[in-house]
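# Got a sequence here, can you build the structure:
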Amino acid sequence: MGNQIVESYIENKSIYEVLAIKVKDLLEELINDEGINVHHITCRAKDVEKLDGKLKRKNNKYSNIEEITDLAGIRIITFFEDDVDKIADIIEREYEVDRKNSIDKRALESEKFGYMSLHYVASLTKQRLRLTENKKFKGKKFEIQVRSILQHSWAEIEHDIGYKGEFAIPSFAKRSFSRIAALLEIADIEFIRLRNQLQEYGENVSENLDKNSESILLDKISLLELVKSNPDIDDIEKSVAKQLNWSYDKSFSFSDNLVEHNLKRISKNPELNITNIKQIQINLKKYKKEIIKSAVSNEEKATEGKSIGLVNGAAISYLIEFLEK
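Coordinates of the predicted model:
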C-alpha cells in the first residue's frame, strides 16, 4: 500500500504544491488585513522521500493518500507569542478545521519537553470548494503550523541537537533543557510586555503633544508621533512639493527610517539645543517660511530640477538643515 500511496502522490504532487501556495497567499492577505506583523510565512509540498520514510515508520497504517494530512504544509512564524492566538482565530474562521488531527502543543504539561507550537490540520470550506479553480482540492487536507520566533528557535535548535521529547534526553541534560525552555518562555512574555509598554507610551505622547510637549523627550516614538500630526510639518511639505512640482502623498511614507536618520543628526549636533518635542514645535512654527524657502532652494540644486516625490517627515530634515546654517 505504501508504494501505491507514493505513486499516487507523485502523480498529484503539483496539486498539493498549488494548494500550499494558495493557502499561504490567502493567509498572508488575511493576516495583513488584521494588522498583524509576522516574521515570515512559508509553504511546501512534502518531499517524496520524506513521505516514503513516513510510511515506513508508520508501518503502512494509511490506506489511501487522503488520510495523510501534511502533504501540503504552511508555517507561520510570529514575532510575538500572543499573535499566535490571533492567527488561530483567522484559521478557524476561514477554513474547515480537522479537530481530531489538530494539536496545540502549547498546552503540553510543564514538565514535558518539546517546542510549543500550534498545529492545525484543515481543508478548504465547502463554499470555497464550489469555486471551479478549487474543485481539484476536494478531500485534500493541509497542515498549518503557527508559533512565535522564539518557539521556532527552540524547535530548530532542538532538531539540530537531535533530541525530541523528554525521554530522548539524557538525565544529566534535562536540567539545562528545562532552564532554556523557561528562559524562552519568559522572553516571549517580556517581549509582549515591552511591546505593550511602547504602544502605551506612543498613545500618551500623542495625547500630550498639544498639552505638555516640553516634558516629551526626543526619541523615535515621540518624533514619529509629531510627524504624524503636526500641522506645520504638513504645511511645509505640501508647500515645498507644490513649488517644486513634486508628488506628495502623506499616506505614502518612509518617515520611520527618516526619523531615525534625523535623530542621529540632532544627537551629533548639540549646538542645535533640541532635547524635547516642544523645541521642535516652536522652531517649525517660528521659521516656517524660512524653512520652506531654504528647502526649495536646496532641493532645486540637489535634484537639478528633476520631478520626484517628497516623503512624509522631510520637514524635520529641512528644519535641521536650516538651523545648522
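# Only C-alpha atoms from now on, for both contacts and neighbour counts.
Will do.
# For the spatially closest residue to Met116 that is not a sequence neighbour, list the residues it contacts.
Nearest-residue entry for Met116: Arg106, 4.3 Å, with adjacent residues in sequence omitted and distances by CA to CA, 6 or more residues apart in numbering. Going by CA atoms under 8 Å, 6 or more residues apart in numbering, Arg106 touches 115-118.
# for comparison, sequence B:
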Amino acid sequence: MTDNVQNNILNEYDNSLTTLQKLEKKVKELLQDLLEPNKANIHTISSRIKSKDSLSKKIERKNKYSYLRDITDIVGFRVITLFSDTVDEVAKILESQFKIDEQNSIDKRKALDPNRFGYMSLHYVASLSDIRGQLPENYLISDFRFEIQIRSILQHTWAEIEHDLGYKSKNSPPQPIQRRFYRLAGVLEVADEEFKNIRNDIEEYKSQVEDSINKNNLNKVRIDIESIKEFIQREPLVKQISQAISNKTKLRLLENQNVESDTIEYLFHSGYSTIGEIKRDLEKYRDKIIKFTVLWINESGRNNFGFITCEVALIRLSYIKLALIGNAPDIIERLKLFPLYIGTEEQFKQLAARILKTYEEINLSNL
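The predicted model follows:
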C-alpha cells in the first residue's frame, strides 16, 4: 500500500468523524431498544470508534484497503450476555433488524480452535436495514458498515484477561503456560454451560412452586427467595394485609417484584420452614400483623422511604412469632441471628423489649 492511499483513508476518517459518531449513537440506541425485552439476560452493551492511531496500524498491517468504507469495524459494538444461549437469541434479533454482511461475518464459536474459549463469540458485520437507511435522518450513515460482537460474560472475561496478558495468539505462550490456559478454558466453558443449566433449573423450580401455590399444596414448599417471591405475587392474603397497613399508615404500597434475602432470614430464624406454615399464620394472625405494624410505624414516627412493600407483612409476622416466645432472653438469642444493623447487647435488649411491648399493646386493644 502506498503512503498516499493510507493518507487518503486517514483524511477521510477525519472528515467522517462526526458522521461516525452519529452512527455510533444511533446504532447503540437501537441495540438498547431492540434488546430491552432480553434486558434481564444482557450484561452490557458497549460501543467504540476506532482511534486514528489504531486505524493507521490496521491499514498498514492488512495492506488491502482503498477506502474508509472498506474497513468494517471502524465503529464497533459489543453485546455481553449473562448466558451462552442468549447469544443466539440476540443474533436472531439482529438478523431481523439489520442488513448482515454474511461474507465478512463470522461465528467464532464454530470456526475457532475449541481451546480458544475466550474468542468463541459471534461477530456480525452489519449496516442499517434498507427501511431504516432510507429515513432522512439516517441518510449520511446508511452506507457505513459496523461490527457487532456478541459473547457471554465468561467468554468476555476470559478474552479480556488473556488479551491483557499479551497472549492473543494460541502459539504465543510458553508451552507450560499454554497448557494451563487450555485447562482453564475447559473449566470456564463448563461453567458457562452450568450457569445456563442453573438458570433453566430455577425457572423449572419456579414453575413447580407456582403450581403448588395454585393448588394450595404449600406444606412441602420450603422457604427460599424463589418460593417467597412466587408466594408474594400469587397469594392474595399477602397483598391484602400489606394494603391494609398502607391504608392505615398512609404509606404507599409499592408493587415490588423483588424479594430481599433478609426477608428469608427473618422468616427462617423466627421458626418458619415452609410456605404452608407462613400462610397458616398469616390467616391466624392477620389482624394482629396489621395492628402490630401500624403501631410499630407510628411509634417510630417516621418512614425513611415513604412507602412499604408486601414484604412488610412477612417481616412483621416474624416479629409476632418472636413475641409469642414470651421472654426477652430467648427472643434476644433469635434476634442475634437476624440480619439486623445492631450489635450491642443493650440494643438487642431494647429491640426485644419493644417487640414484647408492641405485642402486649395490640392484645390489650382487643379487650
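# on that earlier part again, max pairwise distance over the contacts of Arg106 of the first structure: which two?
Across those, no pair lies farther apart than Tyr115 and Leu118, at 9.8 Å, counting by CA to CA.
# out of the two, which sits in the more crowded spot?
Legend: neighbour count by other CA atoms under 10 Å for Tyr115 of the first structure and Leu118, higher for Tyr115 (23 against 20).
# Can you tell me how far the alignment partner in the second structure of that one is from His163 of the second structure?
Here Tyr115 of the first structure is matched to Tyr119 in the second structure, going by TM-score structural alignment. From Tyr119 of the second structure across to His163 of the second structure, the span is 10 Å (CA to CA, to the nearest Å).
# before we move on, what about Ile245 of the second structure?
56 Å.
# can you check Thr309 of the second structure too?
On the measure of CA to CA, Thr309 of the second structure and His163 of the second structure end up 46 Å apart.
# of these two, who's got more company?
Thr309 (19 against 13).
# Translate the more buried one into the numbering of the first structure.
Using TM-score structural alignment, the equivalent of Thr309 of the second structure in the first structure is Val311.
# And Ile93 of the second structure, by the same measure?
Under TM-score structural alignment, Ile93 of the second structure pairs with Ile90 in the first structure.
# for Glu226 of the second structure, same thing?
Aligned partner of Glu226 of the second structure by TM-score structural alignment: Ile221.
# ok, now Leu188 of the second structure?
So Leu188 of the second structure corresponds to Leu184, using TM-score structural alignment.
# show me the contacts for its match.
Leu184 of the first structure neighbours (CA under 8 Å, 6+ apart): 150-151, 154.
# so how far does the helix or strand containing it sit from its counterpart in the second structure?
Following DSSP states H and E, one finds Leu184 of the first structure within helix 171-208. When the second structure is overlaid, helix 171-208 of the first structure sits 1.5 Å from its aligned residues on average, using mean CA distance after the TM-score superposition for the first structure.
# Now that helix: buried residues?
With burial defined by 16 or more other CA atoms under 10 Å, the residues of helix 171-208 of the first structure counted as buried are 177, 181, 188, 192, 202, 205-206.
# and if you look at stretch 230-239 of the first structure?
232-234, 236-239.
# Redo the contacts of Leu184 of the first structure as JSON lines? Include secondary structure.
Shown next, in JSON lines, are the contacts of Leu184 of the first structure (DSSP: H, G, I helix; E, B strand; the rest coil):
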{"residue": "Leu150", "secondary structure": "helix"}
{"residue": "Gln151", "secondary structure": "helix"}
{"residue": "Trp154", "secondary structure": "helix"}
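# Can I get those in JSON lines including distance to Leu244 of the first structure and neighbour count?
JSON lines is the format used below for the contacts of Leu184 of the first structure (distance: CA to CA, whole Å; neighbours: other CA atoms under 10 Å):
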{"residue": "Leu150", "distance to Leu244 of the first structure": "48", "neighbour count": "21"}
{"residue": "Gln151", "distance to Leu244 of the first structure": "51", "neighbour count": "24"}
{"residue": "Trp154", "distance to Leu244 of the first structure": "53", "neighbour count": "18"}
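# Pick the one among these closest to Asp70 of the first structure.
Closest approach between the contacts of Leu184 of the first structure and Asp70 of the first structure, by CA to CA: Gln151, at 20.3 Å.
# right, and the closest one touches Gly114 too?
No: taking contacts as CA atoms under 8 Å, Gln151 of the first structure lies outside contact range of Gly114: 9.6 Å.
# Which residue in the first structure aligns with Ile297 of the second structure?
By TM-score structural alignment, Ile297 of the second structure lines up with Glu299.
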